[in-house]
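*Asks:* Build the 3D model from these lines:
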Amino acid sequence: MRRRERRIARVLTVIAGLLGGLVLALVAAGLLATWIITLVIEARYPPAGRRVAVEGGHLAVLEAGPGEGAPSRGTVVLLHGASANAMDPMQAIGRRLAGDGFRVLSFDRPGFGYSDRIAPDAASPAVQARLISEALAAMKVGPALIVGHSWSGALATALALDHPERVAGLALLAPVTHPWPGGSVGGYAAWYRSLPGRMLLTLATYTVAAPLGLAYLDRFAEVVFRPQGLPEGYIDGARVPLVLRPSTFGANLRDLDGLYAFLQAQSPRYRAITAPTVIVAGDADPVVKTDIHAAALAREVPGAKLVVLPGIGHMLQYVAADTVVAEIEILAARERAGAE
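*Replies:* As a prediction, this is how the structure comes out:
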């Protein structure tokens, strides 16, 4: 009996060793694939703008329209949402606004595109607002029209609250602005924030996230565009694969993870916003619920204008670009009239 038990133990040891070796081989393959994918992505989508020095690092910015000191209809600053970069809003509405005579600056948020993450607490919209404000000061940009999409609804409102001297007006597109039902509870959130959850997520970020993300990127993008279809050439034109690099993928997750708690603290302050504000959202948005965020913000910001587009989803800067550009131009005219 003892001999049999020893044989079973040896077999189990061999099996465990084989499984361990297989796991290590898969991890090594994932690491190698992620490294290669990152190199290919950065070669395909190299830096396209300039980098502006701020305390602790640099922010990357794309520019279009009249240059510094040239006559213009005003400066528009574009702030992208989650899983994106500066090229996303620039190709959607930035170049069009530049063609209409605006100086357009589109920032890679800290940790995205080719901006440094800079600060350990850069997941906070308040920290990102401080860094954007520093960059605008370094570029000698006076009060500008701030356009924030989705996640950057929290960032744009933080700019207006904490750095009002930088903000001539706010145009918020499908903005995230308020805590949402069930956002801070649930077994998933508890697991995600646990040590084992963090370790597994970090491992996945450096092994399987990039290969799987690359394979399913079109499907993920289609979900965000619903109920409208994915525009042809969007993935490549908006340089979406940049988010699959491990450092950016991790920054994106941390930004999303900390957003709920940040909005709990910031949302009671919205009545203090003094900048002229327009909020544009779709009533069919499956990602950011308009009644929870856009409609609530419009009730709280003094004088805010709310535009709700029937049948339009989350990516309205693409699928309803005419309306978005028109509202930004109306806001610019309103701001100029107020200044005069």
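
*Asks:* okay, CA-based contacts and neighbour counts for the rest of this
*Replies:* OK.

*Asks:* So what would you say the end-to-end distance of stretch 97-111 is?
*Replies:* Distance between the boundary residues of stretch 97-111 (C-alpha to C-alpha, to the nearest Å) amounts to 26 Å.

*Asks:* Report the buried residues of that stretch.
*Replies:* Going by neighbour count (16 or more other C-alpha atoms under 10 Å), the buried part of stretch 97-111 is 97-98, 101-111.

*Asks:* now the residues you listed in a markdown table, with secondary structure and distance to G183?
*Replies:* Conversion of the buried residues of stretch 97-111 to a markdown table gives the following (DSSP: H, G, I helix; E, B strand; the rest coil; distance: C-alpha to C-alpha, whole Å):
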| residue | secondary structure | distance to G183 |
| --- | --- | --- |
| L97 | helix | 35 |
| A98 | helix | 38 |
| G101 | coil | 41 |
| F102 | coil | 38 |
| R103 | strand | 37 |
| V104 | strand | 34 |
| L105 | strand | 32 |
| S106 | strand | 29 |
| F107 | strand | 28 |
| D108 | coil | 26 |
| R109 | coil | 23 |
| P110 | coil | 24 |
| G111 | coil | 24 |
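
*Asks:* can you pull out the helices in the stretch 151-300 of the chain?
*Replies:* 152-162, 187-193, 195-207, 209-225, 234-237, 246-266, 294-300 (DSSP state H, counting those that start in this stretch).

*Asks:* any idea how far V14 lies from L256?
*Replies:* In terms of C-alpha to C-alpha, V14 sits 43 Å off from L256.

*Asks:* Now do the lengthiest helix in the chain: which elements does it pack against?
*Replies:* For the chain, the helix that runs over the most residues, judged by DSSP state H, is helix 2-44. Under the contact criterion of 3 or more C-alpha pairs under 8 Å, 6 or more residues apart in numbering; DSSP states H and E, helix 2-44 touches helix 195-207, helix 209-225.

*Asks:* sorry, back to before: Y270: which of the buried residues of stretch 97-111 is nearest?
*Replies:* R109 (22.3 Å; C-alpha to C-alpha).

*Asks:* surely that closest one meets V127?
*Replies:* No - R109 lies out of contact with V127 (C-alpha atoms under 8 Å); the separation is 10.7 Å.

*Asks:* one more to put side by side:
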Amino acid sequence: MKRLKRILIALLIAVLVPTLGFRAAAMLRETQSAAEARPESGRMIQTAMGAIYVQEAGPEGGPPLLLAHGTAAWSGLWAETMAALAGQGYRVIAFDMPPFGFSERDAAGDYGRRTQARRILTLTEALQTRPTLIAHSFGAAPAAEAVMIDQDAFAGLVMIDGALGLNSHLTPKPLPVPLRPPWLRRTLVSLTGTNPLLTGTLLAQLLYVKDAATDELIAILQRPMVIEGSTAAFADWLPSLLVPPTDALSTRPENYRALGLPTRLIWGDRDTVTPPEQATELAALIGQGPPLMLTDVGHIPQIEAPGAFQALLFSVLSDIKAGN
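*Replies:* Prediction:
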């Protein structure tokens, strides 16, 4: 019995020591204020729900586009797409959806889909613009929600490999018990999401074109992780990823059937995160044409096949502009 106890204690120490080490490393790494870490290429926009960091490109009078990123990304991931769209005469605005990037984080840690949708709407009000909303992955969920709350606020909607959770409200589920204590969520996030040793590995899991996970791209994704409290803020956000919303308009198929806004879908045909079958189902609900598939591309088309993606996006935006 004594030997068994010694073995159990040794195993516990073997698990706890590196875990605590990663948590301590996160605290030592997250030492900068958002103002210190923020790239000078963008600016803060004051909205009714806090300050949002945006980066802009293209002529002031061009047709406005608002770009929403996916999980753990920020506006910096859109740089190549922004330059290409600006070259076509569009006014491009990419923003950071908190808690990611350099926008002001929510004091109450509320990053639910409805709240994020209202953030998008308050941003369009502050910008005094009616943009076409272009949203990727998990960012497509609050984007679709914002459109359903107020379609008149937008000229169109483009969803790229959108993670929407259709019908997820029919099978509500609580946050897993081990993740309910905030300190345990923070520990998990320090081991994964804000652990710089895993950024490249986690990114590669989303890609079919693995070579797209370059050192430069990994450095871009890691840039905001030095901001004070990043691990804690990501941990506050985690329930919105793991627990489907029960009050969201954008999980209900009938609301997509009722969309009057020009809406297009762009998808990677090798996406294993939000498989192409989901795009086909969504397109059938919307009834504005089939999803536009990129061949041999995974979950992040804008970095896996930027040229092909941009050409398809130009075509889609011309379509939307012609319909307005």
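
*Asks:* Now the TM-score, please.
*Replies:* With the length set by TM-score structural alignment, normalised by the length of the second structure, the two chains reach a TM-score of 0.81; 318 aligned residues with a C-alpha RMSD of 3.8 Å.

*Asks:* Nearest to L24 of the first structure, out of the helices of the stretch 151-300 of the first structure?
*Replies:* Closest among the helices of the stretch 151-300 of the first structure, using C-alpha to C-alpha: helix 195-207, at 11.3 Å.

*Asks:* mean deviation (superposed) between the closest one and the second structure, please.
*Replies:* Compared with the second structure after fitting, helix 195-207 of the first structure has a mean deviation of 4.5 Å; criterion: mean C-alpha distance after the TM-score superposition for the first structure.

*Asks:* What is the distance between that helix and the centre of its chain?
*Replies:* 21 Å (C-alpha atoms, centre = their mean, to the nearest Å).

*Asks:* Give me the helices and strands touching that helix, please.
*Replies:* Using 3+ C-alpha pairs under 8 Å, 6+ apart, helix 195-207 of the first structure is in contact with helix 2-44, helix 187-193, helix 246-266.

*Asks:* Please identify the most buried of those helices.
*Replies:* helix 246-266 (a mean of 18; mean count of other C-alpha atoms under 10 Å).

*Asks:* Provide the contact partners of that helix at residue level.
*Replies:* 34, 82-83, 111-113, 117, 122-125, 154, 158, 177-180, 183-184, 202, 205-206, 209-210, 242-243 (C-alpha atoms under 8 Å, 6 or more residues apart in numbering).

*Asks:* Columns distance to G74 of the first structure on top of the helices of the stretch 151-300 of the first structure, output as a markdown table?
*Replies:* Shown next, in a markdown table, are those (distance: least, C-alpha to C-alpha, whole Å):
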| stretch | distance to G74 of the first structure |
| --- | --- |
| helix 152-162 | 17 |
| helix 187-193 | 43 |
| helix 195-207 | 41 |
| helix 209-225 | 30 |
| helix 234-237 | 26 |
| helix 246-266 | 28 |
| helix 294-300 | 24 |
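
*Asks:* closest to E329 of the first structure out of those helices?
*Replies:* helix 152-162 (17.8 Å).

*Asks:* what range in the second structure matches the closest one?
*Replies:* Taken onto the second structure by TM-score structural alignment, helix 152-162 of the first structure occupies residues 139-149 there.

*Asks:* chain center to the matching stretch, what's the gap?
*Replies:* Worked out by C-alpha atoms, centre = their mean, stretch 139-149 of the second structure lies 12 Å from the chain centre.

*Asks:* returning to that earlier point: TSV for the helices and strands packed on helix 195-207 of the first structure, including distance to A294 of the first structure?
*Replies:* Converted to TSV, those look like this (distance: least, C-alpha to C-alpha, whole Å):
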stretch	distance to A294 of the first structure
helix 2-44	35
helix 187-193	25
helix 246-266	13
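
*Asks:* Just tell me which of those helices ends up closest to T323 of the first structure.
*Replies:* Closest among these, using C-alpha to C-alpha: helix 246-266, at 27.5 Å.

*Asks:* three-state assignment of the equivalent of D106 of the second structure over in the first structure?
*Replies:* By TM-score structural alignment, D106 of the second structure lines up with I118 in the first structure. Three-state call for I118 of the first structure (DSSP: H, G, I helix; E, B strand; the rest coil): coil.

*Asks:* I'd like to know how far I118 of the first structure sits from A135 of the first structure.
*Replies:* For I118 of the first structure relative to A135 of the first structure (C-alpha to C-alpha), the value is 13 Å.

*Asks:* who has more neighbours, these two?
*Replies:* More crowded of I118 of the first structure and A135, by other C-alpha atoms under 10 Å: A135, with 22 against 18.

*Asks:* surely that one meets R50?
*Replies:* No - between A135 of the first structure and R50 there is no contact under C-alpha under 8 Å: 11.5 Å.

*Asks:* Overlap of the contact sets of the two?
*Replies:* The contact lists of A135 of the first structure and R50 share no entry, where a contact means C-alpha under 8 Å, 6+ apart.

*Asks:* residues contacting D106 of the second structure?
*Replies:* G50, P98, P99.

*Asks:* What's the local residue count around the nearest residue to the last one once chain neighbours are set aside?
*Replies:* Looking back up the chat, that one is P99 of the second structure. Closest residue to P99 of the second structure apart from its sequence neighbours, by C-alpha to C-alpha, 6 or more residues apart in numbering: R105 at 5.3 Å. Per other C-alpha under 10 Å, the neighbour tally for R105 of the second structure reads 22.

*Asks:* would you list the helices and strands packed on helix 2-44 of the first structure in JSON lines and tack on mean neighbour count and distance to T38 of the first structure?
*Replies:* Listed next are these as JSON lines, based on neighbours: other C-alpha atoms under 10 Å; distance: least, C-alpha to C-alpha, whole Å:
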{"stretch": "helix 195-207", "mean neighbour count": "16", "distance to T38 of the first structure": "10"}
{"stretch": "helix 209-225", "mean neighbour count": "16", "distance to T38 of the first structure": "8"}
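
*Asks:* can you list those helices in TSV and add distance to S150 of the first structure?
*Replies:* Below are these laid out as TSV (distance: least, C-alpha to C-alpha, whole Å):
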stretch	distance to S150 of the first structure
helix 195-207	23
helix 209-225	11
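
*Asks:* mind checking which of those helices is nearest A144 of the first structure?
*Replies:* A144 of the first structure lies closest, by C-alpha to C-alpha, to one member of these: helix 209-225, at 28.4 Å.

*Asks:* Alright, that wraps it up for me.
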